[in-house]
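Engineer: need coordinates for the below:
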Amino acid sequence: MGSKVNILVEGQTEETFVNSVLAPYLFQYGIFPVPIIVKTNIEENGTTHKGGFVRYSEIRKQILRLLNDSSADIVTTMMDYYALPKSFPGKDDIQGHNCFEKVRYLERAWSEDIHHKKFFPYLQLHEFESILFTSPLEIATVFSEKQYINRRLEDVRKKFSSPEEINDNPNTNPSSRIIKVAPEYQKVFHGPLIAGRIGLEKIKDECHHFSDWINTLKHFKDKKT
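Structural biologist: Next comes the predicted model:
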């Protein structure tokens, strides 16, 4: 029997990635991920807006609701580390010497705030497009000016030991770097497409924080039994 995993995701890009790239990979291990896009605002007339990370209090409520789903074995997340709200647990006293230590600190603080054995939070360093820098060539391949884009993005990649280190400055975050050389980049369409072309195993080899998350999901059934 398989294990259902509810994944609260930041937007349509992550939802598509889970459905088209992550799910087929996890199916072979008996893990069935279900992406749920975060609801960022509910108006008085009942209109719901989805996507993004605005108020932590709203995110917290949605996680608690997902934890009430008795059919789910785990509730996890796929939210950007970049531009977290100030109200996020641990944000006001974040500790760590590098982005990896800092993101783990925030994930622990988040886990402690929710305080539920089924909750396993994951924050994407620094945003979804970070994992695409695993292969600048695959990014470039889907656009017309392939050689130019590949050269420019390879120059970026060489400055960091891991794609996950590509930073969170508004002008130099991963998506901004891609758009700067490929203005036609459309996050929801191109992002999951490129990730699928790269392949999860290659992404895991380059992006260790991401890999730890995938491995925890992949081996969940082993721990359960």
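Engineer: hey, let's count contacts and neighbours off CA atoms from now on
Structural biologist: Will do.
Engineer: now the longest helix belonging to the chain: buried residues?
Structural biologist: Looking across the chain with DSSP state H, the single longest helix is helix 99-114. Neighbour-count burial for helix 99-114, counted by 16 or more other C-alpha atoms under 10 Å, picks out Cys99, Lys102, Val103, Arg104, Tyr105, Leu106, Glu107, Arg108, Ala109, Trp110, Ser111, Ile114.
Engineer: centre of the chain versus the next helix or strand along the chain from that helix, how much separation?
Structural biologist: On the C-terminal side of helix 99-114, the closest following helix or strand by DSSP states H and E is strand 119-120. Distance of strand 119-120 from the chain centroid (C-alpha atoms, centre = their mean, to the nearest Å) equals 14 Å.
Engineer: and this one, please, so the two structures can be compared:
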Amino acid sequence: MMSVRHLIVEGQTEQQFAQRILVPLADSKGIYVVTNPPKTGTSKRGISARGGGAWKHMVDPARNFLKNPGIDKVGVLFDVYGSEFQKKHSELAGPELRNAVKSDATESILKGLDVDESRLVVGPVLYEFETLVIAALASGNTREKPTVVREARAALKKAHGDVEAINGAVSTSPSHRVAKWWEDSLGKRYEKHIDGPRILNEVPWPVVKKACPTFAQWVDAFLD
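Structural biologist: Model (predicted):
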């Protein structure tokens, strides 16, 4: 019987990554993955809005899926940058921040639940999902212009080789960096939920996995 996993993602970019990369990886292991952003509101026409919400929108879906014995694992993927967790642990950075957020997020989901804790796999992305895109660009395995590749490699070098630690001020967060490269080098707008997953899909997963070991650990745990 095929194992069933449910993945809750923060937005469309993560959903596209899951559908293009995680789902095929899971399928090769005999695992069926269902993924979608949580409901964050309802329009006047009664249409559900999904993605881009606060952490609170992810907690209830995760708890509900954990209560379902037919789901073997529940994964949660979200950005730490700009979240309530980053504000709570403003004195922390790097791995210490990530570990504190993972602990808090896990506790908020499991609180009061009588379930096997190993079924929940929380994956906080330290800054933004675009760190994976930067890793893919820096590999030189995409179809993007050499100028963009050079920018990605320079950002990686400045972060001492740890792509998952790339950040700066608000204007130099991973997504802002990539958007500026697109504007300066390509003369067009960077479309997060289209360009990001496309670029990641152009690079073999092992290449991205090697550059993003912490994120890779979450993937391995979810698909184990």
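Engineer: give me the stretch of the second structure that the longest helix of the first structure matches.
Structural biologist: Here helix 99-114 of the first structure aligns to the second structure at residues 94-109, judged by TM-score structural alignment.
Engineer: and the contacts of the matching stretch?
Structural biologist: Residues from elsewhere that reach stretch 94-109 of the second structure (C-alpha atoms under 8 Å, 6 or more residues apart in numbering): 59-60, 62-63, 80, 85-86, 89, 120, 122-126, 165.
Engineer: if you set the cut-off to 10 Å instead, what comes out?
Structural biologist: 55-56, 58-64, 66, 76, 79-80, 83-86, 88-93, 117, 120-127, 162, 164-166, 214 (C-alpha atoms under 10 Å, 6 or more residues apart in numbering).
Engineer: buried only: go through those residues for me.
Structural biologist: Buried, going by 16+ other C-alpha under 10 Å: 55, 58-59, 61-63, 66, 76, 79-80, 85-86, 120-127, 162, 164-166, 214, out of the contacts of stretch 94-109 of the second structure.
Engineer: now Ala155 of the second structure: closest residue in space, sequence neighbours ignored.
Structural biologist: Here the nearest residue to Ala155 of the second structure in space, its sequence neighbours aside, is Ile166; by C-alpha to C-alpha, 6 or more residues apart in numbering that works out to 7.1 Å.
Engineer: wait, that neighbour touches Arg153, no?
Structural biologist: No: with contacts counted by C-alpha atoms under 10 Å, Ile166 of the second structure stays clear of Arg153, the gap being 11.4 Å.
Engineer: any residues in contact with both of those two?
Structural biologist: Counting by C-alpha under 10 Å, 6+ apart, the residues touching both Ile166 of the second structure and Arg153 are Ile134, Ala159.
Engineer: now do the SS call for Tyr81 of the second structure.
Structural biologist: coil (DSSP: H, G, I helix; E, B strand; the rest coil).
Engineer: how many neighbours does it have?
Structural biologist: By the criterion of other C-alpha atoms under 10 Å, Tyr81 of the second structure has 19 neighbours.
Engineer: hmm, back to that, now, the contacts of stretch 94-109 of the second structure that are in strands?
Structural biologist: Counting by DSSP state E, the contacts of stretch 94-109 of the second structure place Val76, Asp79, Leu120, Val121, Val122, Gly123, Pro124, Val125 in strands.
Engineer: who's in contact with Ile59 of the first structure?
Structural biologist: Contacts of Ile59 of the first structure (C-alpha under 10 Å, 6+ apart): Leu8, Val38, Lys39, Thr40, Phe53, Phe88.
Engineer: measure it to His219 of the first structure for me?
Structural biologist: In this view, Ile59 of the first structure and His219 of the first structure are 26 Å apart by C-alpha to C-alpha, to the nearest Å.
Engineer: also His209 of the first structure?
Structural biologist: 16 Å.
Engineer: check Gly52 of the first structure too.
Structural biologist: 29 Å.
Engineer: who's more crowded, these two?
Structural biologist: Comparing Gly52 of the first structure with His219 by other C-alpha under 10 Å, the one with more neighbours is Gly52, at 18 against 14.
Engineer: His193 of the second structure -> the first structure?
Structural biologist: So His193 of the second structure corresponds to Val188, using TM-score structural alignment.
Engineer: please identify the helix or strand for that match.
Structural biologist: helix 187-198.
Engineer: mean deviation, that helix versus the second structure?
Structural biologist: For helix 187-198 of the first structure, the mean deviation from the second structure after alignment is 1.1 Å (mean C-alpha distance after the TM-score superposition for the first structure).
Engineer: after the helix or strand hosting Leu8 of the first structure, next one along is what?
Structural biologist: Element membership of Leu8 of the first structure, judged by DSSP H and E, is strand 3-9. Moving toward the C-terminus from strand 3-9 of the first structure, the next helix or strand (DSSP H and E) is helix 12-17.
Engineer: check which helices and strands that following helix sits against.
Structural biologist: strand 3-9, strand 31-37, strand 74-80, helix 187-198 (3 or more C-alpha pairs under 10 Å, 6 or more residues apart in numbering; DSSP states H and E).
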